[in-house]
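>>> The amino acid sequence is not available; the structure is as follows:
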């Protein structure tokens, strides 16, 4: 019998998070308490914000359902290890959709993992090899979690940095945001030694260290970290500008386009224009635009239009067609 009420509530919550309905009698046996105590514990969970649904009947059951807010979850050892391994595998490469929120989740999880589980996570990751394209920069998940923690905690960060030309330096910054561009991670931060905002490629960062010194956040010169990164890359000539028009409404395209790629603007007749600047290859951008699922026309640069035409022809031939594809793939 579980006499410790907090421990019993955690055990009850762990059972309810299994996707099934639990009869009151079975919960009573599992917890070693009366059905009346189970009902009181269910009421306590509801007061804490957990949406527990009860069914009527001779032996009414309980199940956890979706609510308006996300209450804390209780994970067993295997679940915690599985989630941590998955997040670490994704965080090591700047995969689209595995953004700062995922890295923050990993940082929170690893902060509370017992040492035995952290060892299991590290062992599993060391023993597995992800099937990736290999064209993105690989990053140690620990680097991202340290950075994410300092961003969330508004804590100064110290690290070694290797510039594009190979020059090495030590930096102390006030981290603002982590930004994923699809294949790379960047840190947008205020550099205290330079007295200005800077962007840092995370795969060039070594030995990040949270100093423990808090700071009041500064106002970024642009509206968002993604926009600041785009402008910074363009000014350093590490990217190229492009303009594309879509035969679709701006709202529909915006729902599919990642923020770092740009914001579509309506141009009438149910069409929209996307202007942006990226640092990846034109071949990669051609593929990314095609995967959005809308007909589009490349306005500039001509090199990107050529990549789209070559890609279209290659796909047509791969599908058993001949020659160049028809329609408006690129203009």
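Sure, I can see it. Being a predicted model, the structure only gives us computed values, none of them experimental. Numbering: from 1, shown residues only.

>>> From now on I want contacts and neighbour counts done on CA atoms only, so please keep to that.
OK.

>>> Show me the strands in the stretch 101-250 of the chain, by range?
In the stretch 101-250 of the chain, the strands defined using DSSP state E, counting those that start in this stretch lie at 155-162, 168-180, 185-191, 196-201, 205-214, 240-246.

>>> Packed most tightly, which of the ones you listed would that be?
Greatest average neighbour count among the strands of the stretch 101-250 of the chain goes to strand 185-191 (a mean of 23), per mean count of other C-alpha atoms under 10 Å.

>>> and the comparison structure, right after this:
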């Protein structure tokens, strides 16, 4: 029979895993008598745990909510998950930063050395932006390896799997992962995904890598002298990068068009764009985006006739989208559109 203290911890752990436990089942799991289970439940109640008992032949025990928070028992993975969640909560900017930091310090203090080492290795920056949907799962071991390389300041080698966009360009879904060598600087979360911000040694530029596509290699490379992230703050850098800004703070693709809409209608939806009134129902719009196709799409949402002033890349982006949308329309609608646009003025049919 296990010692009383060890048995109490085992009983508490069982009560925390499900809502109701029949007394006989608890006795069998702990390899003791039902009478011993009753005595152990009474001891836990004396320690402040609100355990309710149900009478009858099928009676059992349930750990209820109480008026005070008693000591809690976590397994290793729960403790690490709690520490990661508290670290993220400390950066949310919703007024609980100090409480989250104190809670993290409390949890860390009572952790065994092996778990304390794990959470100390995992350091990341939570860049606040609500996720539309949960990101793909990331192996915890990958996060630990990447975070350890960041903390040690050692070159990280890993294989990087291509995404759907790369596959569509010809790599194919079964393409071999690409080996990369980087100086890892920050592990961040953005829109429910984990990313590594790093200096790519082979490309000589700052890059962001999705952690769920990374397979780290061992051992790591030599130590390096840390570089400063552009702008000095990793959160601001990541925000600019994912919103399409270049290193100078502007959008890499910037174009000019004339819209058949009043300036007052366009201005509220352009944010950092420039709108100039040309008449009661006509305006000039200068806007930037992370790509020419993205810029053409943003302009197309105004649902108005467009005259492209420049540059040529924007005109080609509109042509590219026109071909794509024509294919998406299907053969019947394409034929109808061709007849309505012919010089003879064919009859337009409804699909």
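Here it is on my side, so go on. Since the model is a prediction, treat every value here as computed from it, not as a measurement.

>>> TM-score for these two?
Once superposed, the chains reach a TM-score of 0.38 (TM-score structural alignment, normalised by the length of structure 1), with 147 aligned residues with a C-alpha RMSD of 3.4 Å.

>>> related to what we said a few turns ago, out of the strands of the stretch 101-250 of structure 1, which gets nearest to residue 234 of structure 1?
Minimum separation from residue 234 of structure 1 across the strands of the stretch 101-250 of structure 1 (C-alpha to C-alpha) falls at strand 240-246, 6.6 Å.

>>> how many degrees apart are whichever strand or helix holds residue 308 of structure 1 and strand 240-246 in direction?
Using DSSP states H and E, residue 308 of structure 1 falls within helix 302-318. Relative orientation of helix 302-318 of structure 1 and strand 240-246, computed by axes from the mean of the first three to the mean of the last three C-alpha atoms, to 10 degrees: 60 degrees.

>>> give me every residue that touches the nearest residue to residue 149 of structure 1 once chain neighbours are set aside.
Excluding its sequence neighbours, the residue lying closest to residue 149 of structure 1 (C-alpha to C-alpha, 6 or more residues apart in numbering) is residue 107, at 6.4 Å. Residues in contact with residue 107 of structure 1 (C-alpha atoms under 8 Å, 6 or more residues apart in numbering) are 145, 146, 148, 149.

>>> cutoff 7 Å now
145, 148, 149 (C-alpha atoms under 7 Å, 6 or more residues apart in numbering).

>>> Skipping adjacent residues, who's closest to residue 179 of structure 2 in space?
Spatial nearest neighbour of residue 179 of structure 2, excluding adjacent residues (C-alpha to C-alpha, 6+ apart): residue 159 at 4.4 Å.

>>> which helices and strands does whichever strand or helix holds the one you found pack with?
Using DSSP H and E, residue 159 of structure 2 sits within strand 156-160. With contacts defined as 3 or more C-alpha pairs under 7 Å, 6 or more residues apart in numbering; DSSP states H and E, the packing partners of strand 156-160 of structure 2 are strand 178-190, strand 214-216.

>>> relative orientation of it and strand 178-190 in degrees?
100 degrees.

>>> just checking, next helix/strand downstream of strand 156-160 of structure 2?
helix 164-166.

>>> Buried ones in that following helix, by neighbour count?
For helix 164-166 of structure 2, the neighbour count (16 or more other C-alpha atoms under 10 Å) marks no residue as buried.

>>> which other residues reach it?
By C-alpha under 7 Å, 6+ apart, helix 164-166 of structure 2 touches no other residue.

>>> residue ranges of the helices in structure 1, please?
Assigned by DSSP state H, structure 1 shows helices spanning 5-16, 24-31, 35-47, 77-91, 100-112, 115-126, 141-153, 225-235, 250-254, 282-290, 302-318.

>>> just these: most buried one?
Scoring these by mean neighbour count under mean count of other C-alpha under 10 Å gives helix 141-153 as the most buried, with a mean of 21.

>>> What helices and strands are in contact with that one?
For helix 141-153 of structure 1, the packing partners by 3+ C-alpha pairs under 7 Å, 6+ apart come out as helix 100-112, strand 168-180, strand 205-214.

>>> among these, which is nearest residue 250 of structure 1?
For those, the distance to residue 250 of structure 1 is smallest for strand 168-180, at 22.6 Å, taking C-alpha to C-alpha.
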